[in-house]
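Asks: Need coordinates for the below:
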Amino acid sequence: MTFTLDRRFFLTLAGAGTGAAALAACGGPSTTPGAATATAADIDFSGVKPAASIDFWSNHPGKSQDVEKSIIEKFHAKYPDIKVNLVTAGANYEEIAQKFQTAQAAKSGLPSLVVLSDVWWFRYYLNESIISIDSLVKQLDINLADFRTSLVDDYKYAGKQWALPYGRSTPLFYYNKDHFAAAGLPDRAPATWQEFAGWAPKLKAASGTQYAFMHPALAGYAGWTLQNNLWGEGGSWSKGWDITCDSAESVAALQAAQDSVYKDAWAGVSSKESADDFAAGLASATLSSTGSLIGILKSAKFNVGVGFLPGGSKEKTGVCPTGGAGLGIPSGVTKEEQLAAAMFLQFMTEPENTAAFSAATGYMPTRTSADMTTVLAQTPQIKIAMDQLAVTRVQDNARAFLPGADQEMAKAAAKILTQQGDVKATMTELKATLEGIYTKDVKPKLKA
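Replies: Coordinates of the predicted model:
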C-alpha cells in the first residue's frame, strides 16, 4: 500500500467516487445510503422562510451546556421568531453518531443542526446525511475568510463546504504546579517523555500521589492522544496509507507507555476521564483536550500549569494532533429548518460568540477576528493552546479515515496498557485489522 495522498485529496475522492456502501464501518454509523436528499448540488433557498423551531443536537463539548444556552438566549433576542431547542444527544461524539444514525434509519426525529466529530463527520457526507452549506453561506453572507484557515478547510471537499468548525481542540499537557515545585522541578511541561520519565520518581516522592501521570481513558480517544507518543519516537499509526503501527519505532513508543504503567510504575490509566482524575489530585500530570481547560481550572484545588505536548527521542516538535468537532445541517429535514439552522449556525460562530465559547471551555477561537483580550486576561492558559496550533500535525490517515479504526486502536491500547499484553504482537494484530479495513472499505475508492 504505497499510494499516498493528503487529507483534502482523499476527501475529494471520497466525494467523487462510487457508492458510499464501500465505506461501511466496523463500528458506529453505517455508510450505506439512507433517506437523505440531494447533497451534491446546492439547494436553492430563495423564497424560503425559516422554520419557527429547530432542534440543535449537542454533547456539550468541554462542558459547554451553559454557554450554549447563553448563546441561544442571545439568538432568541435577535431572532424572536425562531426557537432553538438545545437537545443533549449524547455524552460524547460517538453517542451522537449513533443517535443520528438511528434517526436517519427511522426517517424521523432528525435534528436541524448537529455536532460532527473529526472521525465521524465525513461518513455523514458519504451517507448523504448532511447538505453542503455553500448556498446558505452565500445567501446569509457568512464570512468564511475570517475563520482560521486550517480549521474551516477541514470541512471542505469535493469543492464544497460541509460544516463549520465549532469545538476545535488539541491535547494539552496539564501539570500540578504545586507538585512540580515540591519536587524541585522547573515550572514547565517536559520537553520530551524521556525527560518526564526522569522527573516521575521525584514527583511521586514529593507529592505522595500514586501516579506522576495519568494516561487518558482508552475508551475515549486513545487513538488521538497516542499519536503524540508515536510521532515522538518516529512512529505512527500509518504513513499515507501504509499501516505502520507495528514498526520498530511505533512498538518502542508503545512499549515505553506500557513500561510507565507496569515496569516503572509511575503512570496510571484513567477509567473514565483523565482530566477529572487530574483535577481531583490523583496524578501530577495528564494529557487532555483544550476543551477540558476551563473545567480543570474550576475544579482543581491547586495551581494548574499547561504546556505543549512533550516530544520524544526522535521528534521534539510537531507532535501534536488537532481534533474536535464542527456543526453540520442534516439533509433529511425541510428547507425551512435548514435555513433556520444556518442562521443559528452563523450566529453560533460569530466572533463574539466563538470568543465566549472559548472562554467557557478552552476550545480554540475559530474566528481570526475574535477579540480574545478579555478572555486571555482572565485565562492566560488559553494562549498556550492557541500557540500550539501553529505546531500541530495532520492526523494519521489510519485514525482519521479508516472507518472504525479509532475503536480498534482503543482496544489495542487497552491490551497494552491495562492487560500488559505483548506490544509487538498486539500491534501486528492491529495492523492486520487496519489493513483489512483499508483493503475492503477504502482502497476501492482510491485511484493511483
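Asks: all contacts plus neighbour counts: C-alpha atoms, from now on.
Replies: Fine.
Asks: if I pick Tyr211, what's in contact with it?
Replies: Lys204, Ala265, Trp266, Ala267, Gly268, Leu282, Ala283, Ser284 (C-alpha atoms under 8 Å, 6 or more residues apart in numbering).
Asks: again, only this time at 10 Å
Replies: Applying C-alpha atoms under 10 Å, 6 or more residues apart in numbering, we find Tyr211 in contact with 200-201, 203-204, 260-261, 265-269, 278, 281-286.
Asks: and the helix or strand encompassing Ser150, what does it pack onto?
Replies: Secondary structure assignment for Ser150, by DSSP states H and E: helix 149-152. Helices and strands touching helix 149-152, by 3 or more C-alpha pairs under 10 Å, 6 or more residues apart in numbering; DSSP states H and E, are strand 164-169, strand 323-328.
Asks: quick one, the helix or strand following the last one and strand 323-328 angle?
Replies: So that's strand 323-328. Sequence-wise, the next helix or strand downstream of strand 323-328 (DSSP H and E) is helix 335-348. In terms of direction (axes from the mean of the first three to the mean of the last three C-alpha atoms, to 10 degrees), helix 335-348 departs from strand 323-328 by 140 degrees.
Asks: How far away from the center of its chain is helix 335-348?
Replies: How far helix 335-348 lies from its chain's middle: 23 Å, per C-alpha atoms, centre = their mean, to the nearest Å.
Asks: Before we compare anything, build this one as well:
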Amino acid sequence: MNIKKKILTLLLSSALLVGALAGCGNPAVSSGSGSAAATDSGEKVKIQYWHINGENQGGAAVQEFIDEFNASQDRIEVEGRYNNGYDELLKNLQADTAAGNAPAIVQVSWSNIEYFPANFAYVSPNEIVSSYYPEDSNFLSSTFEDSILNLAKNNDGILAGVPYSVSNPVLYYNADLLKAAGLSENGPQSWDEFVAFAKAVKEQTGKFGAYLQEGDTWVLQAILESGGASMLTYEGGAPTATFASDKGKAAMQSYADMVLTDGSAVHLTSNDDGLKAFNDGEVAMCVSSIAKATNIINSANFDVRSTTFPEFSGEQRAVPAGGCYLAITAQDTEEQKAAWEFIKFLCNDDNSAKWVAGTGYVPATKGAENSQILKDYLGRNPLMQAAMNQRSNAVQWTAWPGSALEAQQALIDMRDQILGGTKDVNTAMDECQTKVQSLIEG
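Replies: Below you'll find the model as predicted:
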C-alpha cells in the first residue's frame, strides 16, 4: 500500500499545449560553467521569482532576501512577484509561458509534484549542476535529508526542483478559553479529547470549540488518514481511491458530529475567516498550518499555545507535508544560472533559518537547525515545537492521477455536503469515491 501525493490539476489551454508542453521538462541546457554573467551589453541578468507569500505569511522575508541578494553582487537582479496561492501561480504561469514570458523561478506546491513536471517546461536542478556547476555536485545531498529531497521527486524519480518550504498541520488553542471551560491548559492529547474539549467549550462558554482548516483537502486528508484510512492505494501499479473505507467514514462521522450534532465546531470554507475567528477569541482550538504561527502570534490577544495533531485511538498520526519546492522555469541560459545562484543563496544555513522565523515553516535544510537564528527563534516561539515533534509523522500530500483538479474539487464538495448537512457521510463518501475513481481511470 503506497500513499501517493495529491495533485491539483489545471486544465491546459491550447496555447499552453503549443507553448509550455513543447519540450516539456527539458528546455535546452547548453554546456558551460561558472557564475551567471552580465549580458553582452553589460546589463545585469534580470530574473523573476514567483511566490505565494503575502503580507501575513512571509512576504516581508521574501523581499528582504531579494534586497540582500541584489545588494550582494552586481551581476544579477531578482524581482519578486506575488501570486495569491499555488493554484493562481500555476494558472498565471500557464498564461505567461504560453506568451513566451516565463519567470526564472516559481514556488510549486508539493501537491503538484506529479502535475507540474508533466505539464510545464522546467530544468531539473541536476541538469543545472551537471551543465554549469559541477562544483555543486554534492550541494543537494549535503543540504537536504533524503526524506525532504524525495518530496521534490515525482513517481519517475525525477527531481523537479529544490525543497524550500515544509509545513504540517498543528493544533493551536486558546488556553484562556480552555481554562474558562474547566479544561486542561495543556490541550487535548487525543482525537477523543479534542472532541470532548470542543463540546465542553461550547457548553461552558458559548464559544465554538474548534475550527479545522478548509479551503483545500490538506487537513481533511490528515483527519481521514490519521483515522486509519488511505486516500489512494496502488495494487499492481493500478491506482485506487480508498478514502471511503470504514475507518475513513468513522473519522469523517466524528468530524461531522462536532459540526452538526454538538455544534462545537464551525464550518467555514474560507481559511482566512477561520483564522480570524480563532484570533478574535471566538474559537478555542484551530487546526491549521504551522506556517500560520507568525500570523497567530502577532494577532491573538490571549494565551495561545500549540500541540500536535490529535491521534485517533489505535492509529498512527498522519500529517501531509505542505509547502513548496523551487522550480527553475527560465528558458535562457544566463537566467538559468542566475536562478541557481539565487536558490543557493536562499538555502544557506542562516537564510533557511530566517525563512523559518519569517514564516513559521519547519526547517527544510539540514544546516538550519545549527543556525543561532533558528535556535533563538524556537526559544521565542514555543508554538513551533508541535510541528517539530511531528515531522516523523509526515506523509505525502495525495497526488491524484487523471483529472486531478476535478478529483480535488469532488473531495471538497463531499466535505461541504457532509458538514453542510445535505448528505450523510456514507452516501457522500461512497459517491465521491466512485466519482474520483472514474476520474482516475479517465
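Asks: ok so, going back, buried residues, the helix holding Ser150 of structure 1. List them.
Replies: Leu151, Val152 (16 or more other C-alpha atoms under 10 Å).
Asks: Helices of the stretch 1-150 of structure 2, residue ranges please.
Replies: For the stretch 1-150 of structure 2, applying DSSP state H, counting those that start in this stretch gives helices covering 14-18, 59-72, 86-98, 115-119, 125-132, 139-143, 146-149.
Asks: gap between the residue located most distally from the centre of structure 1 and Ser260 of structure 1?
Replies: For structure 1, the residue at maximal distance from the C-alpha centroid (C-alpha atoms, centre = their mean) is Gly47, at 36.8 Å. Counting by C-alpha to C-alpha, to the nearest Å, the gap from Gly47 of structure 1 to Ser260 of structure 1 is 62 Å.
Asks: For the stretch 251-400 of structure 2, which segments count as strands?
Replies: Secondary structure of the stretch 251-400 of structure 2 (DSSP state E, counting those that start in this stretch): strands at 283-289, 304-307, 319-320, 322-328, 394-395.
Asks: Output those strands in JSON lines, with mean neighbour count appended to each entry.
Replies: Below are the strands of the stretch 251-400 of structure 2 laid out as JSON lines (neighbours: other C-alpha atoms under 10 Å):
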{"stretch": "strand 283-289", "mean neighbour count": "26"}
{"stretch": "strand 304-307", "mean neighbour count": "23"}
{"stretch": "strand 319-320", "mean neighbour count": "26"}
{"stretch": "strand 322-328", "mean neighbour count": "25"}
{"stretch": "strand 394-395", "mean neighbour count": "20"}
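Asks: And the ones you listed: which comes nearest Ala98 of structure 2?
Replies: Closest approach to Ala98 of structure 2 among those is made by strand 322-328 (16.3 Å; C-alpha to C-alpha).
Asks: how big's the offset between that closest one and structure 1?
Replies: Strand 322-328 of structure 2, aligned to structure 1 and superposed, deviates on average by 1.0 Å (mean C-alpha distance after the TM-score superposition for structure 1).
Asks: elements contacting that strand?
Replies: So strand 322-328 of structure 2, by 3+ C-alpha pairs under 10 Å, 6+ apart, packs with strand 45-51, strand 105-109, helix 125-132, strand 162-167, helix 333-346.
Asks: can you put these in TSV and add distance to Phe116 of structure 2 and mean neighbour count?
Replies: Output for these, formatted as TSV (distance: least, C-alpha to C-alpha, whole Å; neighbours: other C-alpha atoms under 10 Å):
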stretch	distance to Phe116 of structure 2	mean neighbour count
strand 45-51	15	21
strand 105-109	8	27
helix 125-132	15	18
strand 162-167	14	27
helix 333-346	18	21
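Asks: Spatially nearest residue to Ala277 of structure 2 (excluding sequence neighbours)?
Replies: Val283 (5.9 Å; C-alpha to C-alpha, 6 or more residues apart in numbering).
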